[in-house]
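Asker: here is a sequence together with a model predicted from it:
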Amino acid sequence: MGLADKAKAAAKNVEGKLQEAKGNVTGDTKDQLEGKAKQGEARVRNAGEDVKDEVKKAID
């Protein structure tokens, strides 16, 4: 996984956790759900990059 892609996925995950926490504190379910969705997006990005890494290792 490229360093830039790792950083983007990590940033998206942190953003999602912060938004979910904000929703938990304020009781805003929209923020809670959007935060969880962003965390899910980060997991998908990481999984995709992990697959790329494994393919690259297999080729090398």
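Answerer: Noted; the coordinates are in hand.
Asker: only C-alpha atoms for contact and neighbour calcs from this point on.
Answerer: OK.
Asker: list the contacts for D50?
Answerer: D50 is in contact with M1, counting by Cα atoms under 8 Å, 6 or more residues apart in numbering.
Asker: gap between the one helix or strand A21 maps to and the chain center?
Answerer: A21 belongs to helix 3-26 when assigned by DSSP states H and E. Helix 3-26 sits 7 Å away from the centroid of its parent chain (Cα atoms, centre = their mean, to the nearest Å).
Asker: now it: buried residues?
Answerer: Buried residues in helix 3-26, counted by 16 or more other Cα atoms under 10 Å: 9-10, 12-23.
Asker: below is structure B, check it against A:
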Amino acid sequence: MDSNRIKGEAKKVKGSIKEAAGKITGDRSLEAEGVAEKAAGTVQSAAGKATDKIRDAVRK
């Protein structure tokens, strides 16, 4: 499993927590930061999945 997948999923979780904390506290800046971090995690995770698929295809 590519490390980008793991790091991306971790960013998504961290972003979700920040987003929820921002909503609860009414801190729009923190909420926006969480949304952005979730999006970055999604992209990084997708890059890791693509790397895994390429690696698997080369091994066959």
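Answerer: Perfect, I can see it now. Computed from a predicted model, the values in this text were never measured in an experiment.
Asker: so what number do they get for TM-score?
Answerer: TM-score of the superposed chains, computed with TM-score structural alignment, normalised by the length of the first structure, equals 0.83; 59 aligned residues with a Cα RMSD of 1.4 Å.
Asker: picking up where we left off before, out of the buried residues of helix 3-26 of the first structure, which is nearest to G2 of the first structure?
Answerer: A9 (10.8 Å; Cα to Cα).
Asker: surely that closest one touches R45?
Answerer: Yes: using Cα atoms under 8 Å, A9 of the first structure is in contact with R45, at 6.2 Å.
Asker: my read: E49 of the first structure touches L3, true?
Answerer: No: assessed by Cα under 8 Å, E49 of the first structure is found out of contact with L3, at 10.5 Å.
Asker: list residues touching both of the two?
Answerer: Here E49 of the first structure and L3 have no joint contacts, going by Cα under 8 Å, 6+ apart.
Asker: gap between the residue positioned nearest the centre of the second structure and A10 of the second structure?
Answerer: Central residue of the second structure (Cα atoms, centre = their mean): G41, 1.7 Å from the mean position. Taking Cα to Cα, to the nearest Å as the criterion, G41 of the second structure is separated from A10 of the second structure by 7 Å.
Asker: over to K18 of the second structure?
Answerer: 12 Å.
Asker: many thanks, have a good one.
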